[in-house]
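>>> here is my input; please provide its structure:
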Amino acid sequence: MKRWRHLALLLMLMTLALLALPAYLERAELQLWLLGPAWCG
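Below you'll find the predicted structure:
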């Protein structure tokens, strides 16, 4: 029974990740755009 709870938690986390992904990607893209030149240069 514990495994089912673990699976449900994992599924919930994956759903949250999918919901948060677009905003996170936008933020990461902005950070890369800001930090990119410093990294490459």
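
>>> could you use CA atoms for every contact and neighbour count after this?
Fine.

>>> and Leu25, what element?
Using DSSP states H and E, Leu25 sits within helix 2-40.

>>> tally of neighbours for Glu29?
13 (other C-alpha atoms under 10 Å).

>>> roughly how far does it sit from Ala23?
Using C-alpha to C-alpha, to the nearest Å, Glu29 is found at 10 Å from Ala23.

>>> here's the other one to compare against:
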Amino acid sequence: MAELFWFEKYRPVSFDEVVDLEEVKVRLREFVRSGNMPHLLFY
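Here you go, the predicted model:
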């Protein structure tokens, strides 16, 4: 089996794993729910 890059191996699977800041998760969920998703870049 080929080895995965670190970021692929440990990337979040759900919003709850994305960040620890609840207000950021709430905002992201609002974007998804409204269908109005701005261009975002995550690191």
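
>>> drop the TM-score for these two in here.
TM-score of the superposed chains, computed with TM-score structural alignment, normalised by the length of structure 1, equals 0.36; 17 aligned residues with a C-alpha RMSD of 2.2 Å.

>>> tell me the contacts of Gly36 of structure 1?
With contacts defined as C-alpha atoms under 8 Å, 6 or more residues apart in numbering, Gly36 of structure 1 has no neighbours.

>>> next, work out how far apart Pro37 of structure 1 and Arg5 of structure 1 are.
From Pro37 of structure 1 over to Arg5 of structure 1 (counting by C-alpha to C-alpha), the distance is 45 Å.

>>> could you do Tyr24 of structure 1 as well?
27 Å.

>>> more neighbours: which of the two?
Tyr24 (13 against 10).

>>> and the gap between that one and Leu18 of structure 1?
10 Å.

>>> burial measure for Arg29 of structure 2, as a count.
Neighbours of Arg29 of structure 2 using other C-alpha under 10 Å come to 14.

>>> give me the element it is part of.
Assigned by DSSP H and E, Arg29 of structure 2 falls within helix 22-34.

>>> may I see the buried residues of that helix?
Lys25 (16 or more other C-alpha atoms under 10 Å).

>>> can you name every helix or strand that that helix contacts?
Using 3 or more C-alpha pairs under 8 Å, 6 or more residues apart in numbering; DSSP states H and E, no helix or strand is in contact with helix 22-34 of structure 2.

>>> and the gap between the residue most central in space within structure 1 and Arg3 of structure 1?
Per C-alpha atoms, centre = their mean, the C-alpha nearest to the average position across structure 1 is that of Leu21, at 4.9 Å. Separation of Leu21 of structure 1 from Arg3 of structure 1 (C-alpha to C-alpha) stands at 26 Å.
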